[in-house]
Structure formats: C-alpha cells, structure tokens
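Colleague: Need a 3D model of the following:
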Amino acid sequence: MSTTAPLPSTAPLRARAEIDLAALRANVRTLRAHAPGAALMAVVKSEAYGHGALRCARAAVAAGAGWLGTATPEEALALRGAEGIPADVRIMCWLWTPGGPWRAAVEADLDVSVSGMWALREVTEAARRAGRPARVQLKADTGLGRNGCQPGDWAALVAAAGRAEAEGLVRVTGLWSHFACADEPGHPSVAAQLVRFREMVAYAEREGLSPEVRHIANSPATLTLPESHFDLVRTGIALYGISPSPEIGTPADFGLRPVMTLSASLALVKQVPGGHGVSYGHRYTTPGETTLALVPLGYADGVPRHASGTGPVLIGGKWRTVAGRIAMDQFVVDLGGDEPAPGTEAVLFGPGDRGEPTAEDWAQAAGTIAYEIVTRIGTRVPRVYVGEEPVRHGAAAEADRPAGNNPARKR
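Modeller: Predicted coordinates for the structure are as follows:
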C-alpha cells in the first residue's frame, strides 16, 4: 500500500500529487456504461498507476467495480481485508514466479493466474496444504507473446486443471488473455487474437471447464471493441482518466477525466543576465536578461530527465518550458522577465481545465506514454486526496454499492 499518508488539501508542500477520487468514481461509471453487459475490474497495480492503491480501490468499488486487479500477489494480499474493501469483491493477481506466496493467496481467496504447468503444480500443492480449493484463472497466449499458455500447450494445461478441479484442489474461475494492439483499431492482430481466444475458450469448455468469467478486454478494447467484452473488462489507465490511445481520442472524447494533478511551489525566482548558463552541461543559455524560477521536482520524484528542454509547466497562467537539464531534485524555467513570488504554484500536469499541461503533453515531451508519466511519480511526492467519501461498513456499504457487478455470462 502507499507509504505516503493522506494530507489536508491546504497543506503547504514542496510538491503534491492531488488525486481526485470523485473523478475516478465518475470514470468507473463511464467505463461501466461502455460495457454494460460485463462486470468491471479496476486494475490498481503499481499503487494504482501511481495514484494510491487502497484509496483508488475503495473509490472504484464504491462506483461499481466488482473486481480488483493487481500484477503481484503482494499487491493483492495487501488489498484483501483492507478497510473499505468488501469481502465479496473479487481480487485477481497475475504475475507469479516460482516459490511465490501461493498458500497465502489461496487462504485469502484471491483469484490467481496460471500460464503453465509449473504454476498449476505450485498452486495445487498450496491448496492441498491450505485444505481449501484455489481459485485459478488460466491465461491463454493468443498472440501477445508475454505471459500465457501457448495454443500448442493449452490441451495439456486444461486437462491438468480439470483433474485438479475433480480432486477438489482448484476451481477454474476464469479463462483470459490480453491484447497486443487494442490501442490500434483495425490492427490485424486484434481480430486474430479474438478468434484464437474464442477457440481456446471453446476447447476448455468442451473439456468440462465452466469458468465464472472469460475476459480479454483491456482499457482500449473496453472503449472501442464491444465484441471483446465477454463477461468482464479489465480497465487500467482509463480508470485514471488517461486515454489509452491518444491517436483515437482524448480523455474528454471518451467521457473520462484525469485524476492526478502534479504541482510544486517555486523555491526561488531570480534575475540573471543574458548569456547565463542554466543547469548541468549548460544545454540552455539565457538569450537575454531574464528571470529564472526553480521548481523543486526532479527525476528522483519521477519527472523524466528525457523531457529536459521540452517539458511544459504552467506558472502564473502561462505555459513555460523546462530550461536546460532536469536534475535529481529540481529543474529551472525561464520566465522571460515575469516575477512571481517564491511559493507560487507550478503545475506540471493535470486535467487541463486551467490551461495546464496534461500527462499526455509530458509523454510527448519525453518520447514516452502517459502511463509512464503518472506511474513513475515517486513516494517523495505526497498524495493529497480530494473528493474522498467516508468508508462505509456492513449493510450501509452494501446499500451504497450499485447492482450488476456480476452480470450473466454472454457469448
């Protein structure tokens, strides 16, 4: 879970990442509307893409997410039993290595992903020791080429899972896969993966497996590929209001709102003469007499060094650009003679409502994707939560949760 304690939104801070949980809840509702016949998994891996796993998980569940997804079992175990996460919310984790905490996952009633025989053997043994069946989801490699069982090995894995289920050691709760190019509508791999997924699911079901959910849709597929929705959609980056494919639409085009705003207080504003070198290597020299501002954020906080000389910042209502190299803890902006007071807010990115840059703007400046921009913001930057609702308990919590988290399976 996040190592950063929540702070009041008015606290004077060197820097802050403001997390708008009301925006996150609205994004969940929008995504559910895009896939009305499927349950929704809120993917909260890597501290909810840098936003804070527990608080984002609570907000997503309150807005109707019936599943939570993580990469590592440790992330999933931290959520199971956490305050504000109802026991009936399913939690799935998919990135396992030999010797992982299988027994703890079985005892915590997590859904665990299995892509090969070694993993099935380890989870089966863990279930035997725990004295209860493991909830297992078999992952098919339909073309991404990362994790997942190859089609040629699928029959053996399905048969072994069926035998373990017959022994009462596992319950095969899901069959799933992951797209390689869903963010490129029309890419031939998308249709090919869908065909392969349907074939592999059909084979498993003919062999006697009866999963609760079948799923392949990630954020871009949830937004643009209805035929991929099946029983469950897994939404990651879209949950946080960032477009998974800027080429096909902005967050506003999809009805989404960015959740994180990253800002800092200017540490210094000073006048310098023309020809003054700025930051390491003097990659920037002032063209004339001007003012420089020091922004107390750097690559140790997750600001990408690759955006040196290109990263945008809003200061005093004007877009500025990083001057020279981004250092470990700070960078400089040429203000062109303007003189805001020290402590003035510098906004690196946010929803864009005030004319500030967005995470996508920083992604373009750094030659990367917006996923990386928000995920890399480190724990030295406090998360300040706004729009948070009180944690509800018991019957009150159940009454607040929207119906329809587990729709009937559909072909």
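Colleague: make it CA atoms for all contacts and neighbour counts henceforth
Modeller: Fine.
Colleague: show me where the stretch 301-411 of the chain has strands.
Modeller: 312-315, 318-323, 331-334, 345-349, 383-386 (DSSP state E, counting those that start in this stretch).
Colleague: can you pull the buried residues of whichever strand or helix holds residue 198?
Modeller: Using DSSP states H and E, residue 198 falls within helix 188-206. Using 16 or more other Cα atoms under 10 Å as the test for burial, helix 188-206 gives 189, 190, 191, 193, 194, 196, 197, 200, 201, 204.
Colleague: Could you also give me the structure for this second sequence? I'd like to compare it with the first:
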Amino acid sequence: MTALLAAERTTLSLLPAPLLRTLPAAVAENVRRVRVGTDARIMAVVKADGYGHGAVAVARAAVGAGAEWLGVTDVAEAVALREAGLTEPILSWLNPAGVDAVEAAAHGVDIAVGSVEELRRLVVDADSPLRVHLHLDTGMSREGCPLDDWPELLRVARQGRGRVEIVGVMGHLPCADEGDPRANEAAVLRMRQARDAVLRAGFGPLLVHLAATAGALTDPATHFDLVRIGAGIVGIDPSESIALTGASRFTASVVHSSSVPAGTPIGYGGTHLTTRPTGLAVIGVGYADGIPREVGEGASVEIGGARHPLVGRVSMDQIVVDTGDALFPRGTTATVFGPEAGAVPSVQEWARWAGTIPHTIVTRVGARVQRSIA
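Modeller: Now for the predicted structure:
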C-alpha cells in the first residue's frame, strides 16, 4: 500500500517568483533625453531604492550616461552607494531621522539643511568640515527654511565656518507638474533672492538647484546650475509632456487556469459575474506585491501577446484575469507592466486605473518580488 501511494503522488513544479527587471539602457536613454534640453548638471535621484528599480543599478546607469551627482533621502542610502563603489558627489536632503555629521563627512556626503535649528545642530556635531546646501522653502510649507528666516540662517552659517561649508542652495517647485512656466515664477524669484543673500553673506561659489524632472523637461528658467532627475530617469514625466522610456518590466506566472460558465462569481465577495462562458487565469501576484487593490475598469495584464482584463477583487497574493477563448497553462508568463507599449500596459496606465501617480506604482512593488537587471 505504501508503494502504491508513493506512485500516485503528484509533484507540482515550483514557479518563478514575480520578477521586476530593471533596464539600465532605458535609464541611460532618459538621462540623455534630459541632457539635450539643459546646460545644467544632472543629479540622478535614487532615493526609495531608485524609485523601486534598485538604487545601485539606476545610479550606475545614470552616471554612465552623464549624470554628475547622485541624490538620496538619508546618509544610510548614500553610504550604500559608496560601498557599491560610486564616487560621484552625493547629496542627502530629507534625513528624517537626523544626520550623523561625522559619518556624512567621512563618506563625502553633502547635507541639505532646511531650518536654523538643523544648521545649529550640525555646527555642534561636525568634527570636520561638512558640505551643506541651504534648503529654501519656495512656497510648499513642507520642507526648507522660509526666506524670512534666512538672515538668522546665514548668521549661524557664518558662526559655523570651519565646521560647515556652505556650497549650495536648493529648493523645490510647488507646481512644476502643470508643465506651465508661469506656475514656477514665484519659486524662481524666491530662489534668486535666497542665492543672492548667500552670496552677499560671503559664501560661494554655490551650486544652485531648484528643478526636478518636470521643471527640467518643461521650464529652462528653473534649471540654474543643476537639475535633479528622479522619476524621469525611470521613465516617469510628472508633467506628462515628454515621452520617456520605462525602465522596468514586472512579470508573474499563471498559477491556475479554468473554463467557467456564464454567471460565475469571481474572487472575494463575488463582485464580478462572468457574462459568458470564458477562460480564467490566476496570476501569482497581488496587493502584497504592489498590485493596487483599488484598480478600476480597464486594468489588465499581457499574456500571449494580448491584454486580458482583471476581474474580481485584487487579493493579497493573486489576481484573476479573463482570458476569453484562450486557456494558458500553469507557468505562462504574464506581464503586469513594461516599456514595450502595445499589449503590455505601462506604469502610467496602471496609475490611471488606480487613480494615483506612476511613482506609487513603481515604489510599492513588494519585497518578495525578485529583482534582476537586464
């Protein structure tokens, strides 16, 4: 009996985990696309693990295409780039947990300072000259030092000479995504005023930077000495005015297929009922892997060269798609998004289906999704 049971066992082959493949050639092409529109230096912003694409891979591709600076959220991200062998200047400007001034100086990391109190703290903590970019609030009330506080900020900077070195002035554009230079005029004026105040205080030369991707692509008046490209290097133009190249492809496997009659409920709550006899494919990826649970009508994936719509609710680990007359065997590859266009959905389409922005689609791809570079 034991031998008979052993002979009747069925072994299911393991399927590859969902895969996000980063495409360095696309990153390089996007950097070159920005380069043709500006004389400013380019900073490749690789925070949030390179917008979900892998900070080191994106940084290397961007630097290879001509980016001269790298931008990160905190010193830990900068140290990881240094340990990977990247030697370009790095700026860390958010620093939500504070700044280890000694570590920043040891690894050659510039720090942005957005308040008088932050600068005072760095002056106390620094044991060797720390390169600092003064961060201006250009009208967002989100980060940066208001222009009215700059006299005190510069007084502290003068007192801290020898411990901090003022090398830059930066800000953000509150309305750059509109793609209308008129919306940026107030921020550009504030930036010029802040720059001039720093120069009058005896600091310089300065690296002045205000524009991120949208400003870099749509408004030369915002470029100053350097433009910071984050979303743009992975193919996202927030202004939706320039066609960039998607830098990743997200795939997963069909884990189950079936044919069902009309009137079959799909997924939790049976929120979708089939209207005809049709094929279904279960894809082994869900909201834990970055598929937005709130997707609306039109959401689809590519299988076999055609789009197939999602039906029913997105689960933590699975989605179901309607494959019509086709049945795809277990192990067939489904493409969630990619740069190919045609039947392959784009990141921008997923953002529209989910009522969000493309940045959230690429940055919330889950940790169990394997990463590779092609």
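Colleague: on that earlier part again, check which element follows the helix holding residue 198 of the first structure along the chain.
Modeller: Downstream of helix 188-206 of the first structure (by DSSP H and E), the next one is strand 213-215.
Colleague: from the chain's centre, how far out does that next one sit?
Modeller: Relative to the mean C-alpha coordinate of its chain, strand 213-215 of the first structure is positioned 20 Å out (Cα atoms, centre = their mean, to the nearest Å).
Colleague: Number of residues surrounding the residue nearest to residue 249 of the first structure when sequence neighbours are not counted?
Modeller: Leaving aside its sequence neighbours, residue 249 of the first structure sits nearest to residue 243 (Cα to Cα, 6 or more residues apart in numbering; 6.8 Å). As a burial measure, residue 243 of the first structure scores 28 neighbours (other Cα atoms under 10 Å).
Colleague: re earlier: could you say what helices and strands the helix holding residue 198 of the first structure packs with?
Modeller: When contacts are defined as 3 or more Cα pairs under 8 Å, 6 or more residues apart in numbering; DSSP states H and E, helix 188-206 of the first structure packs onto helix 151-166.
Colleague: Give me the helices and strands touching the helix it packs on, please.
Modeller: helix 117-130, strand 170-176, helix 188-206.
Colleague: quick check: angle from the helix holding residue 198 of the first structure to strand 170-176?
Modeller: Put simply, helix 188-206 of the first structure runs at 160 degrees to strand 170-176, going by axes from the mean of the first three to the mean of the last three Cα atoms, to 10 degrees.
Colleague: returning to that earlier point: give me the distance between the counterpart of the residue nearest to residue 249 of the first structure in the second structure and residue 340 of the second structure.
Modeller: The pairwise alignment with the second structure assigns residue 243 of the first structure to residue 237, based on TM-score structural alignment. For residue 237 of the second structure, the distance to residue 340 of the second structure equals 17 Å [Cα to Cα, to the nearest Å].
Colleague: likewise residue 43 of the second structure?
Modeller: From residue 43 of the second structure over to residue 340 of the second structure (counting by Cα to Cα), the distance is 27 Å.
Colleague: Give the residue from the two that has the larger number of neighbours.
Modeller: residue 43 (27 against 12).
Colleague: Can you tell me what that one aligns to in the first structure?
Modeller: Residue pairing (TM-score structural alignment): residue 43 of the second structure is matched to residue 41 of the first structure.
Colleague: Which residue, other than its chain neighbours, is closest to its match?
Modeller: Distance criterion Cα to Cα, 6+ apart; nearest residue to residue 41 of the first structure, sequence neighbours excluded, is residue 67 at 4.3 Å.
Colleague: Now check the one you found against the second structure: what is it aligned to?
Modeller: The alignment partner of residue 67 of the first structure in the second structure, by TM-score structural alignment, is residue 69.
Colleague: Setting aside sequence neighbours, what's the nearest residue to the aligned partner of residue 226 of the first structure in the second structure?
Modeller: Under the alignment defined by TM-score structural alignment, residue 226 of the first structure is paired with residue 220 of the second structure. Excluding the flanking residues, the one nearest residue 220 of the second structure by Cα to Cα, 6+ apart is residue 38, at 7.0 Å.
Colleague: Alright, I will stop here.
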